[in-house]
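Trainee: Have a look at this fold, sequence not included:
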C-alpha cells in the first residue's frame, strides 16, 4: 500500500530533472582549461557528479513506488531517458579521454537504444511481461555503474588501481550487455515474426481487394 506524500511537490520528478541537468556537467567539466581546473580535480568533480546523478535515479524510483501520486506517466517516460543519457554522456566523455574503447561504448549505448525500443514495442502490444529485467541485465548495470565512476576518477586511491578496476568492469559490462540483449531479442523474436506475418497477410488482402476491384 502506497503512503500519502508528505507534501505536494512531486519529488521524483524534481530528482529526474536534476539528473538531466547534471548530464552536461559530466562532459563539460573536461573542457575547462587545466590552468583553471587541474585534470585530477576534473576527474573528481565528474566522478562525484555522476555518482550523485546515479543516486537520484535510485531515489526517485523508490519514492515513486512508495508514495501515492508520485508515479506519473511523464516520470515513467523521462526516468529511463535520463538514465540512458547520463550513461551515454559519461561514455562519450571517457572515449574522448581515451579511457574507454569506442567499440565498448557503442555496444553499451546501442544495447540501451535497442532494448528500450523492444520494451516500448512489447508494452504497446501488451506483452511487456515477456521482456522483464533479467539477472544478466542487473549484473550488467552493477558492473557498468561501478566502472564509469572508476574511469572518471581514474587516479589511484589509497594504492587501489581505480582505473584498472574500471577497465575490467567496463569489459565485463560489455560482455553482459551483449548477452542480455540477446536474451531480450530471443524473447521478442516470436512476436516480431507474428507481427511480420500479420503485415504480410494485410498486404495480401489489400492486393487481392485491389485486383478484384479492377
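Mentor: Now that the structure is in, tell me what you want to look at. Owing to the predicted nature of the structure, the values given are computational and were not obtained by experimental measurement.
Trainee: going forward, measure contacts and count neighbours with C-alpha atoms only.
Mentor: Fine.
Trainee: Go through stretch 63-81 and flag the buried ones.
Mentor: For stretch 63-81, burial by neighbour count (16 or more other Cα atoms under 10 Å) applies to 63, 64, 66, 67, 70, 71, 75, 79, 81.
Trainee: ends of that stretch, how far apart?
Mentor: 18 Å (Cα to Cα, to the nearest Å).
Trainee: starting at the chain centroid, how far to that stretch?
Mentor: 16 Å (Cα atoms, centre = their mean, to the nearest Å).
Trainee: And stretch 121-128, by the same measure?
Mentor: Distance, stretch centre to chain centre, for stretch 121-128: 19 Å (Cα atoms, centre = their mean).
Trainee: can you give me the helices for this structure?
Mentor: Along the chain, the segments classed as helices by DSSP state H run 11-28, 39-66, 73-96, 102-124, 135-153, 162-213.
Trainee: Comparison target, given below:
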C-alpha cells in the first residue's frame, strides 16, 4: 500500500460516511455531505498527482481508482435524484450512469483484445469528471435551506448545480462518442 492507494481506499471508505451524513436528521446534513464529497473529490486528484509525480503507480491503484470514482459519482447521483424528484435531474442522471456502464464494459471488452490503450482516459473524460463533481457538489448544497443568495427566487447553488449538470451531460455524451469512435473498428470487425 502506497500513499495513492491509501488515498483511494480512504475515498472508498468515505462513501458510507457520505451517505450517512446525507440522511442524518440534522440541519447541516447537506452541507456536511457536500464537504465530504468535496474532500473525496480532492483525494481523487491528489492520489493521481502523487502516483504520477513520484512514480507510485500500481496495478491495485489502476484498478481501485476508477472503481472509487464511479462508486462515488453513481451513489451521489442516485441520492440527488431522490432529493430533487424531477425528470430535469433524473434524465441527466440516467445519461451519466448509462455512459459509465457502457464505457466500463467497452474498456473491459477492449482489454480482452489487447486494445485498452485505444480507450484509455482522455482529456475530455477528465474535464467531464470535473464538471460532474462540480454539479454533484452544487446540487447537494442546493438541497440545504438556502440562505446565501437567490437569483430570481432560485437558490444560487441549485442554479449552479443545474448548469454544471447539463454541461457535464454534454461532455459525457461527447466523451462517450470519442471512446465509441475509437473502438468502432474493433466492434465491427469480422475477425
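Mentor: Arrived safely, thanks for sending. Because the structure is predicted, anything quoted here is derived from the model rather than measured.
Trainee: now for residue 38 of structure 2: what does it line up with in structure 1?
Mentor: By TM-score structural alignment, residue 38 of structure 2 lines up with residue 51 in structure 1.
Trainee: so how far is residue 190 of structure 1 from that match?
Mentor: From residue 51 of structure 1 to residue 190 of structure 1 the distance is 39 Å (Cα to Cα).
Trainee: Look at these two and report which has more neighbours.
Mentor: A count of neighbours by other Cα atoms under 10 Å puts residue 51 above the other of residue 51 of structure 1 and residue 190, at 16 against 11.
Trainee: Next, the contact list for the nearest residue to that one once chain neighbours are set aside, please.
Mentor: Counting by Cα to Cα, 6 or more residues apart in numbering, residue 149 is the residue found nearest to residue 51 of structure 1 once chain neighbours are left out, at 6.9 Å. The contact partners of residue 149 of structure 1, by Cα atoms under 8 Å, 6 or more residues apart in numbering, come to 47, 48, 50, 51, 166.
Trainee: ok, of these, which one's closest to residue 108 of structure 1?
Mentor: residue 166 (14.8 Å; Cα to Cα).
Trainee: I figured that closest one hits residue 153, correct?
Mentor: No. Judged on Cα atoms under 8 Å, residue 166 of structure 1 makes no contact with residue 153 at a distance of 9.3 Å.
Trainee: more crowded one of those two?
Mentor: Set residue 166 of structure 1 next to residue 153 and count neighbours by other Cα under 10 Å: residue 166 wins out with 25 against 22.
Trainee: That one maps to what in structure 2?
Mentor: With TM-score structural alignment as the criterion, residue 166 of structure 1 pairs with residue 161.
Trainee: how near is its match to residue 137 of structure 2?
Mentor: 7 Å.
Trainee: what's the overlap in contacts for those two?
Mentor: Listed contacts common to residue 161 of structure 2 and residue 137 are nil; contacts here mean Cα under 8 Å, 6+ apart.
Trainee: quick one: residue 16 of structure 1 and residue 136 of structure 1, what's the gap?
Mentor: With Cα to Cα as the criterion, residue 16 of structure 1 and residue 136 of structure 1 are 25 Å apart.
Trainee: Let me fix that, I meant to ask about residue 91 of structure 1.
Mentor: 20 Å.
Trainee: quick one, which of these two is more surrounded?
Mentor: Ranked by neighbour count (other Cα under 10 Å), residue 91 of structure 1 and residue 136 place residue 91 first, with 26 against 18.
Trainee: which residues does that one contact?
Mentor: Contacts of residue 91 of structure 1 by Cα under 8 Å, 6+ apart are 100, 105, 148.
Trainee: mapped onto structure 2, which of the residues you listed hold?
Mentor: On the basis of both residues aligned by TM-score structural alignment, their matches' Cα atoms under 8 Å, what survives of the contacts of residue 91 of structure 1 in structure 2 is 105, 148.
Trainee: Go through the contacts of residue 91 of structure 1 and say which is closest to residue 132 of structure 1.
Mentor: Taking Cα to Cα as the measure, residue 132 of structure 1 sits nearest to residue 105 out of the contacts of residue 91 of structure 1, at 23.6 Å.
Trainee: What lines up with the closest one in structure 2?
Mentor: Residue 105 of structure 1 maps onto residue 93 in structure 2, by TM-score structural alignment.
Trainee: show me what contacts the residue nearest in space to the middle of structure 1?
Mentor: Of all residues in structure 1, the one closest to the mean position by Cα atoms, centre = their mean is residue 84, 3.1 Å from it. Applying Cα under 8 Å, 6+ apart to residue 84 of structure 1 gives the contacts 109, 112.
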